[in-house]
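**Q** from the sequence below, what's the structure:
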Amino acid sequence: MEQLKMQVPTGAWDYLPIECAAKRKVEDKIRNSFLKSGYSEIETPSFEYYEVFMHDSVPYVQENMMKFFDQKGRILALRPDLTGPIARAAATKLLARQDILRLCYIQNAFGFFNRGIAGKTEFTQAGVELIGKKGADADAEVIALAIGTLRQIGLEGFKIELGQVAYFKGLIEGSGLDEEQTERIRSLVDAKNNVELEYELSRLNIENTKKKALLELGGLFGGREALAQAETLAKSEECRAAVENIREVYDILCDFGYEEYLSIDFGILNNFNYYSGIIFRGISDGIGMPILSGGRYDDLLREFGTDAPATGFAMGVKELLIVLECQGKLAAQREKSIVVRAGKKLLRQAFSYVQELRAQGKRVILELNGSTYDPALFEIRDFAEGEMK
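**A** Below you'll find the model as predicted:
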């Protein structure tokens, strides 16, 4: 027990000075990208009433959340992500004054999660929410912002995979599957586990054309050719509308010059109940998990009393740092602090000189007691009246 005070809890990290400087630099680039695209920063509390996260439109598992009580015995929870709290704030405070909101954030979230970096319990998310706007142009806007932001921080070799949950919903419509069976099929398609998927489908009493389509769903990925394959595979109106939605978004992003970053994958089905349309995730070499994820979630704000469409994404800052380091893009560029050494007889003049340097944007330490500093890490200046040595 005594040794615990020497450690951090599992899933949390210390960012030491050089690491923290690198993290802040990446965060500053992300924030700058968001703000220059017309998004306004918002900050919500680290904890909310438990009810904010307990409804069908949000994919939170109760056991994964960190919960506690207020003085009146009401249950509070540390936020497991930022979308729910921002939806609450938008619905209750912002949408009455403005129909379309472009909001961004860089804040920490908390929980006991196996997704992403294994065992993480506190993590920084950066993301945007475009609220009040429907259509492919809105979806393309946030995806383009995700691509532009990844480029801005110097990331290379990444892809944004585009999917559409409405396509899967159209495939299983009228199949007679209950909620548990649907979830089992969804998870196997998302994992591209065709061996178990074929076995599960063989046990279900659904028509052969639907079985064939569900088996082929995990293989519907690639470029524009995947759209034609998807149209051939399923003929329902909902499936056709889903394909057309991805085509529109894909075409807009190609017009932006982002085709090299895009891949289509109809087998992406994570958070099936949460998302209502297009869904996407960012992948990159050097890390075995998505670096960002997002999509359209038109039902969430209804939980807070306002019916408004929404789309957005969140990126994991720790995941981005790992990839940047693997790509050699996280070299520490720590500016040396200037150490001005002065005797107490020259204190007034030395302090004035230090203030001038600080006004110029320099990092300056005024040293009065003769402590030593490593010249490899600090620039040493001895202050003498009328001159600097």
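**Q** could you use CA atoms for every contact and neighbour count after this?
**A** Noted.
**Q** where along the stretch 151-300 of the chain do the strands fall?
**A** Counting by DSSP state E, counting those that start in this stretch, the stretch 151-300 of the chain has strands at residues 158-164, 221-222, 262-265, 278-284, 292-296.
**Q** to compare against the first, here's another:
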Amino acid sequence: MAYRLPNGKFKTTKVTTFASYTANQKAEVDLITARNITFIKGHLRMNYTTDAANAPTAIEDGVAKLVRNLQLQYNGGAGVPIQVLSLQQLVLYSKHLLNERIRNDQPSENVGETGDAYVDFIISPSLNPKDPQDPRYCIPGEAPTINTMKITFQWGNEANVWDGGANAQINSAELIIDEEAGWTFGPDITAMKNGLGVDPEGNVFMPLWLTRSEQWTGAYAGLGLAISFPTDVIVRKIFLVAKDNNGNRSDSVVSELAVRTSDNDDLFGVVDWLEAQRVSAWRLDMDPIKGCLLIDCVEDIRDPAYASKLAGLEVKKADKLYVRFSTQAAGSCDVLFDCVRKVKVFE
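**A** Got it, this is the predicted structure:
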């Protein structure tokens, strides 16, 4: 849909900014400054050569696992509104937001091959990638207190892509930002504040992605395993990636789950993992992705004590909420809480 913000202009810029691969080193990509970012699109390209005689063994999502600890930060890390454990987590989340319509190449297991592998990703602060003009919950790069924005991360190496890093090598790789979109208001501070919904104290609702990673060593019955929620946030979506003891995505590790308060009130569930996954995929008009489940707090949380009029699950500072699991075997779960929180960006 079209948005009309007085004195505001929506700009989409096709860019090609990138960071080149150096094994095990930190890297960064500068973003456009003085823009209130609503949408970013990028991809990872990896050029590789496999051994002429011995086939490598691919690690699941190994191309995406080449990048770890990706963050969108501003002012040299003073603010970190977006963060993920790995590019794998971001790629799988992107597939759900875009109904699975992106590339997610797996590492080659062919002998004597040189080629390119790709994964695509998006960062959509407003949670509306099909409508990038939506001005809600942007990264307010035009605010006077924000002077730099960049994406930072750490490269891995061949051992993140192929088992033991054997029988293949990475010739080159690049993390590339292809597109940045957002609103600009120029010198009109009043128009910017009105457009971004700034309150009288100079606060704006900004995206805040928070992650958890939990490992366990055996079966837990009766929802006996718990991952705590962040507090003082509105949680919009919860994205879960369940893995077996070998780190591969699995639908056989978690059997059931619920979102539960410390008083044992269930805000979501108790639901069977596979059934919850099936319903989520049906809503998104896509096939279920192994090991992945997206809980939409706007759709799924109806308790009036927690459902926020701003859309999502409101968790106050004193609240104690948990994602609780029953498990059938040893494994782990990577969790992304896609939240919003008030942040002071105007003096």
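**Q** fetch the TM-score of the aligned pair.
**A** Aligned and superposed, the two chains score 0.23 in TM-score terms (TM-score structural alignment, normalised by the length of structure 2); 140 aligned residues with a Cα RMSD of 7.2 Å.
**Q** so which of the strands of the stretch 151-300 of structure 1 gets nearest residue 130 of structure 1?
**A** strand 292-296 (9.4 Å; Cα to Cα).
**Q** which neighbouring elements make contact with whichever helix or strand comes after that closest one?
**A** Toward the C-terminus, strand 292-296 of structure 1 is succeeded by strand 310-316 as the next helix or strand (DSSP states H and E). For strand 310-316 of structure 1, the helices and strands in contact under the criterion 3 or more Cα pairs under 8 Å, 6 or more residues apart in numbering; DSSP states H and E are strand 122-131, helix 136-152, strand 292-296.
**Q** any idea which of those is most buried?
**A** A comparison of these by mean neighbour count, using mean count of other Cα atoms under 10 Å, puts strand 292-296 on top with a mean of 25.
**Q** what's the closest of the helices and strands packed on strand 310-316 of structure 1 to residue 225 of structure 1?
**A** Nearest to residue 225 of structure 1, of all those, is helix 136-152, at 19.3 Å by Cα to Cα.
**Q** what sits up against that closest one?
**A** Residues lying outside helix 136-152 of structure 1 but in contact with it, judged by Cα atoms under 8 Å, 6 or more residues apart in numbering, are 29-30, 33-34, 37, 128, 130, 160, 245-246, 248-250, 252-253, 256, 258, 261, 278, 295-296, 311-313.
**Q** that helix to strand 158-164, inter-axis angle?
**A** 160 degrees (axes from the mean of the first three to the mean of the last three Cα atoms, to 10 degrees).
**Q** of the contacts of helix 136-152 of structure 1, select the buried ones using a PyMOL command.
**A** To isolate in PyMOL the members of the contacts of helix 136-152 of structure 1 that are buried, counting by 16 or more other Cα atoms under 10 Å, one can use:
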select buried, resi 30+33+34+128+130+160+245+246+248+249+250+252+253+258+261+278+295+296+311+312+313
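**Q** in the stretch 51-200 of structure 2, which spans are strands?
**A** Remark: strands of the stretch 51-200 of structure 2, listed N- to C-terminal, are 67-74, 79-86, 114-123, 139-140, 149-155, 168-184; assignment by DSSP E, counting those that start in this stretch.
**Q** typo on my end, it should be the stretch 201-347 of structure 2
**A** 203-216, 220-228, 233-244, 254-261, 266-272, 292-296, 307-308, 312-315, 321-327, 331-344.
**Q** what about residue 339 of structure 1, neighbour count?
**A** One way to gauge burial is a neighbour count; for residue 339 of structure 1, by other Cα atoms under 10 Å, it gives 21.
**Q** now it, what's its secondary structure?
**A** Under DSSP: H, G, I helix; E, B strand; the rest coil, residue 339 of structure 1 falls in the strand class.
**Q** what sits against it?
**A** Residues in contact with residue 339 of structure 1 (Cα under 8 Å, 6+ apart) are 364, 365, 366, 367, 378, 379, 380, 381.
**Q** ok, back up a step: can you list the strands of the stretch 51-200 of structure 2 in TSV and add distance to residue 343 of structure 2?
**A** Compiled in TSV, those are given as follows (distance: least, Cα to Cα, whole Å):
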stretch	distance to residue 343 of structure 2
strand 67-74	13
strand 79-86	10
strand 114-123	19
strand 139-140	10
strand 149-155	16
strand 168-184	18
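**Q** ok, so of the contacts of residue 339 of structure 1, who is nearest residue 87 of structure 1?
**A** The closest of those, once distances to residue 87 of structure 1 are taken by Cα to Cα, is residue 364, at 43.0 Å.
**Q** for the closest one, which non-adjacent residue is spatially closest?
**A** residue 338 (4.7 Å; Cα to Cα, 6 or more residues apart in numbering).
**Q** reformat the strands of the stretch 151-300 of structure 1 as CSV; add distance to residue 237 of structure 1.
**A** Converted to CSV, these look like this (distance: least, Cα to Cα, whole Å):
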stretch, distance to residue 237 of structure 1
strand 158-164, 14
strand 221-222, 21
strand 262-265, 19
strand 278-284, 16
strand 292-296, 19
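**Q** closest to residue 21 of structure 1 out of those strands?
**A** Comparing the strands of the stretch 151-300 of structure 1 against residue 21 of structure 1 with Cα to Cα, the closest turns out to be strand 292-296 (21.9 Å).
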